[in-house]
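> one predicted model, sequence on top.
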Amino acid sequence: MACDERVARTHHHDPERRTPMTAADHDWLDLRAPFDDAAREHSLALLDQAVEALAGTAEAEPLIVIDIGAGTGNSARWFDRALRPRLPGRELRWILLDADAASLRVASRSMPDATTATAPITELPAIAAEHLPGTTAAHDSDGSAAEHAPGPPAPARLLINCSAVLDVLAPADVEAVVDTLTRFSGLGLFLLSITEHWPLDPPDRRDALIEHAFSEHQAREGRLGDAGGAVLAAAARRAGARVTTGASPWNLQGPRDREFLTRFLSERTDAVIEEDPELRPIAAAWLADRLEQAGTDLHVAVEHLDVLVDARG
């Protein structure tokens, strides 16, 4: 049976429990995929550190991998390609979690054996519990840490991952992620979270104004915006997890990346004008200058924060 004809196992949860997270345009996800893949080359050291905590379990015991904000599956496909050769013989059971059913239908065509869960991220603890039968929670019902035998932490049975998602989460989503990791002694690897830094070269006196307005736009409707990665890292530390961070920048160079730069800069300008309509003439002039430079020597370093959370206790 052809892959696109197979039906993924699908779970539907309460559609009324919504978060600020919304579906990204599919063509944007496809356009950015090669740039994400290049940036994730910088993430491999954190990935290898995560693998050390996942190895050592009996081959018969599957690893539950939940990709949150899975979208059309670009992130999960990258993680799958990266994990399998590093965990030979370990069965990976994928769960793709997203609130947008249409995106998950696209994802299931390339990952037909994955379970898809159409639900908000606040449902993550319940979804993980469904797929981890017999797992003893790491915390008691009163929230205190459960007692463990002395010695090194046991290998994790749960990995939660994502790419370029934390900026669109709300505080309740972060709470759900950290709660799931601590409850089930899991690993979390969260890549490509935007920060407030995306310096352009050559610099322009208008850059700071544009960057500030864009940052404000990203934090609308309760979203964490460019603080998402730092907020999750801090929450995990408060919960007693070990946290390691890294960087995975996009390095965009004109004229090589002119098509992507045009889309990237145009959409950021649209967001700036939406945030502050009075900036329209300044933003439009800035964009015109930057698009001209994209055909020559413009360089943009879009900084991302990677976060590895080890909640095995």
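Looks like it came in fine.

> only C-alpha atoms for contact and neighbour calcs from this point on.
Noted.

> show me where the stretch 151-300 of the chain has strands.
158-163, 187-194, 200-201, 242-247, 250-253, 299-302 (DSSP state E, counting those that start in this stretch).

> tell me how many other residues crowd Gln49.
As a burial measure, Gln49 scores 13 neighbours (other CA atoms under 10 Å).

> coming back round to it: a markdown table please, covering the strands of the stretch 151-300 of the chain and showing mean neighbour count.
As requested, the strands of the stretch 151-300 of the chain are exported to a markdown table (neighbours: other CA atoms under 10 Å):
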| stretch | mean neighbour count |
| --- | --- |
| strand 158-163 | 24 |
| strand 187-194 | 26 |
| strand 200-201 | 14 |
| strand 242-247 | 17 |
| strand 250-253 | 18 |
| strand 299-302 | 18 |
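
> want to compare, so here's the second one:
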Amino acid sequence: MTHPAPDRPVAGDWLALRAPADAEAREDTLPLIERLVRHWAQLSPGVGEDDPVVVVDLGAGTGANREWLAAHLPGPQRWILLDHDRDLLEQAVASAREDAADVVPVLAGVEQLGRVLEEHPARRRLVTCSALLDLLSREQVQELARVLARNGVPALFALTVDGEVHLDPPHHLDAPVLGAFEDHQHREELAGTDAVRLADAALREEGMDVEVVPTPWWVNDQPWSQPLLRRFLADRADAAVEHRPDLTAEAHAWLRTRLVDCARHKLRATVGHADVLGLPRVS
């Protein structure tokens, strides 16, 4: 079954704002990568050092996932950058080519993964994505697990939000505004903040070994924190109002107060994310 492209393309400027927070959070991903490399060694002990690892990056965005992950994967790599947004895909390809990376752009949605894997066989392969699973439908998450298991390909799903948001100092409108935002993330059967749990269950049901590690954002007084926080707050207020128009006055008041806290360098945020590693079982 095919699925339409999301009606809200992810903005490139948001991807740029979140990149440094993602990079800090992904230090907790390193043990998963070590486990992945051991899996490859066990699965294909005779693979030469010159054989490239083929990586399919779903929802490649501006290429931040490739930029971070490529430095932590072994040997030569060929990256299949897949995105339904032509402008973002062009940015990702341009960035990769600046790094002299071996890249193949694919303008498509995640439903084309099976075809892409058929077209790019290799003894060491990986399907990865960053901050994508929550934007997929529940059915798409399940189908993704089926395609991975059918092709015997490992997956590393990075930086999926899990719904945990803690703002310090607290505000009495945090709960209703953030709750309305979370409800908005589940509209039209989207996986939203259930995505980590759904991916974990779907991969296990397909017989894969799964490990989940928390990769939260810790947004304090880093040089990049203020613009990220401002955008984070504004996006949540906008989505809360869209989902619950009756909250308009409260959401706007909450945003004004929180932006003042931000400007005064008083606001701290912890935003829950998790990484999911799925490995086919080695017989």
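Structure's in. What do you need? What you are looking at is a predicted structure, and each value in this text was computed from that prediction instead of being measured.

> export the strands of the stretch 151-300 of the first structure as a markdown table, with columns for distance to Arg32 of the first structure.
Output for the strands of the stretch 151-300 of the first structure, formatted as a markdown table (distance: least, CA to CA, whole Å):
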| stretch | distance to Arg32 of the first structure |
| --- | --- |
| strand 158-163 | 12 |
| strand 187-194 | 12 |
| strand 200-201 | 18 |
| strand 242-247 | 17 |
| strand 250-253 | 10 |
| strand 299-302 | 12 |
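
> contacting residues for the aligned partner of Glu139 of the second structure in the first structure?
Aligned by TM-score structural alignment, Glu139 of the second structure pairs with Ala172 of the first structure. With contacts defined as CA atoms under 8 Å, 6 or more residues apart in numbering, Ala172 of the first structure is in contact with Thr122.

> measure Ala172 of the first structure to Thr72 of the first structure for me?
In this view, Ala172 of the first structure and Thr72 of the first structure are 23 Å apart by CA to CA, to the nearest Å.

> between the strands of the stretch 151-300 of the first structure, which one is closest to Gly228 of the first structure.
strand 187-194 (7.0 Å; CA to CA).

> what's that closest one aligned against in the second structure?
Going by TM-score structural alignment: strand 187-194 of the first structure matches residues 154-161.

> list the contacts of Thr29 of the second structure.
Thr29 of the second structure is in contact with Val213, Thr215, Asp275, counting by CA under 8 Å, 6+ apart.

> and it, which of the three is it?
helix (DSSP: H, G, I helix; E, B strand; the rest coil).

> that one -> the first structure?
Thr29 of the second structure maps onto Ser43 in the first structure, by TM-score structural alignment.

> cool, Val276 of the second structure as well?
In the first structure, Val276 of the second structure lands on Val307 (TM-score structural alignment).

> its match: helix or strand, and which one exactly?
strand 304-310 (DSSP states H and E).

> superposed on the second structure, what's the mean shift for that strand?
Following the fit onto the second structure, the mean deviation recorded for strand 304-310 of the first structure is 0.5 Å by mean CA distance after the TM-score superposition for the first structure.

> who touches that strand?
Taking CA under 8 Å, 6+ apart as the rule, strand 304-310 of the first structure contacts 43, 46, 50, 185-195, 229-230, 233, 236, 241-250.

> helices of the stretch 151-283 of the second structure, residue ranges please.
Using DSSP state H, counting those that start in this stretch, the helices found in the stretch 151-283 of the second structure span residues 174-185, 195-205, 225-243, 248-263.

> looking at those, which is closest to Ala108 of the second structure?
helix 195-205 (21.1 Å).

> buried stuff in that closest one?
By neighbour count on 16 or more other CA atoms under 10 Å, the buried set for helix 195-205 of the second structure is Ala195, Val196, Leu198, Ala199, Asp200, Ala201, Ala202, Leu203, Arg204.
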